[in-house]
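Trainee: have a look; sequence and predicted model below, questions after that.
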Amino acid sequence: MNQVDDLAEILPSLLPRLWRFGLRLARNKEDAEDLVQRACVRALERRHQLQPGTSALSWTFSIMHSVWLNEVRARQIRSRASLEWSEELVDTVATPAGSNPELKVLYWEIMKAVDELPDAQRVVMLLVASEGLSYQEAADTLGIPIGTVMSRLARARLTIGQRFHNDGRRAVRSPASREAGNMRDPRVV
C-alpha cells in the first residue's frame, strides 16, 4: 500500500491540525468547518496527485489554502454584488498558559496581532509558527519561493513587534532578536 492509498487512513489523524489551521484562516467556526470539509473531500478526490515523498499534511494544507483563497475571491465578488457577509470571531483556541492570567492576555494579544496581519503574512506565520512547518515546507505548501516565505515572515514579525512596542508593552524577545534590535537605525523611532 502506498501513500496515495493510505491517505484515507492518514486523514483522520491530520484533522486536529487541519481544523486549527482552518479556524485561523477562516476566523469563523462554521466557515472553518466548511473549509476543512471541502479540503478533505478535494484531497480524497485528488489523492492520485499526491507525489511520493510529499508530506500528506503539507499537501492538505496546500489544498486548504487554495480552497480558502477561492472562498475569499468569491466573497469579494459577492460583496461587489452588494451581498452582506457577516464574520464572527469564535473563541475556541485553547490557551497553553490558562493558569496565568497575564500570559493568557499576552497570548490573546499576540493572536489578535496575527489575525490583523495581511493575509499573505498571516498564512505564512500560521504555517511556520503555529503548525511548525519548515520554511521550505511552507514554500511548497503555498507554491511560492522560500525567499518569499522568509520575507513575509520577517515582515509579519516586524509588524507584530512594532505593534507591541507602540502599545508600550514589553514583548518577550530572544537574545538574537535583542541583538538584531540593537542594530536598528538610530534615526528610526
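Mentor: Looks like it arrived, so ask away.

Trainee: from here on, just use CA atoms for contacts and neighbour counts.
Mentor: Noted.

Trainee: touching, E131 and R17? I think so.
Mentor: Yes: with contact defined as CA atoms under 8 Å, E131 counts as touching R17 (7.4 Å).

Trainee: these two: which is more packed in?
Mentor: E131 (17 against 14; other CA atoms under 10 Å).

Trainee: what's the helix or strand for A43?
Mentor: helix 29-45 (DSSP states H and E).

Trainee: which neighbours do E131 and R17 share?
Mentor: Here E131 and R17 have no joint contacts, going by CA atoms under 8 Å, 6 or more residues apart in numbering.

Trainee: okay, pairing it with this:
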Amino acid sequence: MNKPIENILPMLRRFAYSLTGNPADADDLVQTTLEKILNKGVPSGVDETRWAFKVCRNVWIDEYRSRKVRQNAVLKPELQEPQTASEHQQFDHKETLAHVNKAMNTLPDEQRAILSLVAVQGMSYKEVASAMEIPVGTVMSRLSRARVALLDMMKPYQIGAGL
C-alpha cells in the first residue's frame, strides 16, 4: 500500500462502525479487512482508500448474517441488566440509537452502504460511485430512497433531523 495504514484506519473504522452499529463488530470488521488487504494486496492502479472501503463492504456483506445473530442476542431483554432511575436518560439515548440501528439494518445493503459512506464518512457522490463502481445517478437514487425509508421508520420515535 502506498498510503500508510494509519492514514486509512480511522476512516475505515468509522465506515465499519456505520455498517455494523457496534464498536466490537466494527473492530472485527476492520481487522478482517486489513488482513485481506495485507494478504492479497491492492491491485495496481487502484486507490488504496477506495479499495479498503470496497473490501470492507464486501467482508461485511459476507459476515452480515452472523453479526445479526450476535446483535439480536445482545438486544434480548432477559440478557439486559436492570435499569436504575439515574440511568433513565442514558437508557433513552441507547434506545433511540437501537431504533436507528434497527432501522438501518432493515435497509437494503446497497442503500445502507451508500448512506454510511455519504452521511458518516462525508464522501462525495462521485467518490462513492467510484468506490462502489456504480454510476453517480445510482448513488443519488439509492441515497434518496435510503433517507426516505429511514425517516419513515423513525417517525414513531420523532427522530429524523439531519438525515
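Mentor: That came through fine. All values reported here derive from a predicted model rather than from experimental measurement.

Trainee: quick revisit: check the mean deviation of the helix holding A43 of structure 1 from structure 2.
Mentor: Mean deviation of helix 29-45 of structure 1 relative to structure 2 after superposition (mean CA distance after the TM-score superposition for structure 1): 1.8 Å.

Trainee: so where in structure 2 does that helix end up aligned?
Mentor: Aligned by TM-score structural alignment, helix 29-45 of structure 1 falls on residues 23-39 of structure 2.

Trainee: and for that stretch, what's in contact with it?
Mentor: Against stretch 23-39 of structure 2 from outside (CA under 8 Å, 6+ apart): 9, 12-13, 16-17, 19-20, 52, 55-56, 59-60, 67.

Trainee: ok, those vs A98 of structure 2, which is closest?
Mentor: Nearest to A98 of structure 2, judged by CA to CA, of the contacts of stretch 23-39 of structure 2 is T20 at 11.8 Å.

Trainee: and stretch 130-137 of structure 1, what's buried?
Mentor: 131, 133, 135-137 (16 or more other CA atoms under 10 Å).

Trainee: farthest pair in those residues?
Mentor: E131 and Q136 (13.3 Å).

Trainee: and the aligned partner of S62 of structure 1 in structure 2, what helix or strand is that in?
Mentor: Taking TM-score structural alignment, S62 of structure 1 has K54 as its aligned residue in structure 2. If you go by DSSP H and E, K54 of structure 2 is part of helix 48-74.

Trainee: now the next helix or strand after that helix: how far from the chain's centre is it?
Mentor: The first helix or strand that comes after helix 48-74 of structure 2 along the chain, using DSSP H and E, is helix 88-106. Its chain's average C-alpha position is 15 Å from that of helix 88-106 of structure 2, according to CA atoms, centre = their mean, to the nearest Å.
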